[in-house]
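S.K.: Sequence and computational prediction follow.
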Amino acid sequence: MPTCISHTWLGCPLLSWHDIYLIAANSEPGTPLAKVLDKRMAWKPIDFWMRSIEYSLRWLVWAKTKDGQKGRRRPKPVQPPGTSNHNPNRRDVVRRNDLVGMDKRSLRDYLNQPRIAASA
């Protein structure tokens, strides 16, 4: 069997569209595919830990300065790729108007919909 994926395999039983979806949906953070699908997935979990450590060290140094003692010019953490403080479409921001209720019937119908199990 060849080691590379041929474009003629796409959509065939050997590599179905569902298989391609599963590969894309389960791509690990930091991989080139994840970066292309979502800019926010460019960082691996270790990158977030390193950012936290780096910011903590900068904050500790800042706290010893005159600006730190007076609470001025506080250091800001590095923003991960694809995020911005001014982006209104950030996923981590939930506005009161964005919350939409669901009645019991709609919830029951939604939960009773058939689910597709991901095959390995």
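M.R.: It's in. Numbering: from 1, shown residues only.
S.K.: For the rest of this, base every contact and every neighbour count on C-alpha atoms.
M.R.: Noted.
S.K.: and E28, how many neighbours?
M.R.: Around E28 there are 16 other residues, counting by other CA atoms under 10 Å.
S.K.: before we move on, what SS does K35 have?
M.R.: When classified by DSSP: H, G, I helix; E, B strand; the rest coil, K35 comes out as helix.
S.K.: which residues does it contact?
M.R.: Listed by CA atoms under 8 Å, 6 or more residues apart in numbering, the contact set of K35 reads P29, M41, A42.
S.K.: Any figure for the gap between it and V78?
M.R.: Using CA to CA, to the nearest Å, one gets 18 Å for the distance from K35 to V78.
S.K.: dropping in the other structure now:
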Amino acid sequence: MARALGAEPGGILSLDALLEEHSEAIEYDLIAFGLRLRMLGTDALCWADLRSIVKHLPLDSALLRVIHPEASRWKVAEHLLADVSDSLRWLAWARTDDGRRGRNQPEPIARPGRKSNRERVGTATELDQMNDFLGWNE
């Protein structure tokens, strides 16, 4: 079966599934462009146009807020503020007796998509596997 240059199979089906699940958010985002879902399939809004719009929506779009609610609340400023706060807490801790002994280090502020230090600590088996992978156990 011949395909147009750059076309991927299932494009319309994928969009249709997305529309079934998140039509209200997509409609809201389209309104910003002066479009409506009811225009889909016309010269005003073809399926390729909808695909391009959905694929390149800004990070603060309604669709991305619905799909990734936790991550969408964190913008660059929030990440930078969390980094500054973590740094200040670490500096204050470093001047304490615990800091000089290297214990009870403060937990960083939880960020979306990032595991806490306690969740990141690996077991000896995981460390051995990583050392094998890196070739350090040879």
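M.R.: Now that the structure is in, tell me what you want to look at. Every value quoted in this text rests on a predicted model; they were computed, and no experiment measured them.
S.K.: Check the gap between the residue mapped onto G99 of the second structure from the first structure and S6 of the first structure for me.
M.R.: Here G99 of the second structure is matched to G68 in the first structure, going by TM-score structural alignment. In this structure, G68 of the first structure and S6 of the first structure are 59 Å apart, going by CA to CA.
S.K.: who has more neighbours, these two?
M.R.: For G68 of the first structure versus S6, the count of surrounding residues by other CA under 10 Å is larger for G68: 16 against 9.
S.K.: With the first structure overlaid, how far apart is the strand or helix carrying E78 of the second structure on average?
M.R.: Element membership of E78 of the second structure [criterion: DSSP states H and E] is helix 76-94. On superposition with the first structure, the mean distance recorded for helix 76-94 of the second structure (mean CA distance after the TM-score superposition for the first structure) is 1.2 Å.
S.K.: ok, and what's touching that helix?
M.R.: Counting by CA under 8 Å, 6+ apart, G99, R100, Q105, P106, P108, I109, R111 sit against helix 76-94 of the second structure.
S.K.: Buried by neighbour count: which residues of that helix qualify?
M.R.: Neighbour-count burial for helix 76-94 of the second structure flags A82, D86, W90, W93, A94 (criterion: 16 or more other CA atoms under 10 Å).
S.K.: rewinding a little: let's see which of the contacts of helix 76-94 of the second structure end up in helices.
M.R.: G99, R100 (DSSP state H).
S.K.: so which of the contacts of helix 76-94 of the second structure comes closest to S23 of the second structure?
M.R.: Distances from S23 of the second structure to the contacts of helix 76-94 of the second structure, taken as CA to CA, are shortest for R111 (28.5 Å).
S.K.: Report how many residues lie close to the alignment partner in the first structure of that closest one.
M.R.: Using TM-score structural alignment as the criterion, R111 of the second structure maps onto P80 of the first structure. When neighbours are counted by other CA under 10 Å, P80 of the first structure registers 15.
S.K.: ok, P80 of the first structure touching R40?
M.R.: Yes. Counting by CA atoms under 8 Å, P80 of the first structure does reach R40; the two are 6.8 Å apart.
S.K.: The longest helix anywhere in the second structure: which residues count as buried?
M.R.: Of all the segments of type helix in the second structure, defined by DSSP H, the longest one is helix 11-32. Buried residues in helix 11-32 of the second structure, defined by neighbour count with 16+ other CA under 10 Å: L15, A25, I26, E27, Y28, D29, L30.
S.K.: Against which helices or strands is whatever helix or strand comes next after that helix packed?
M.R.: Following helix 11-32 of the second structure in sequence order, the next helix or strand is helix 47-55 (DSSP H and E). Packed against helix 47-55 of the second structure by the contact rule (3 or more CA pairs under 8 Å, 6 or more residues apart in numbering; DSSP states H and E) you find helix 11-32.
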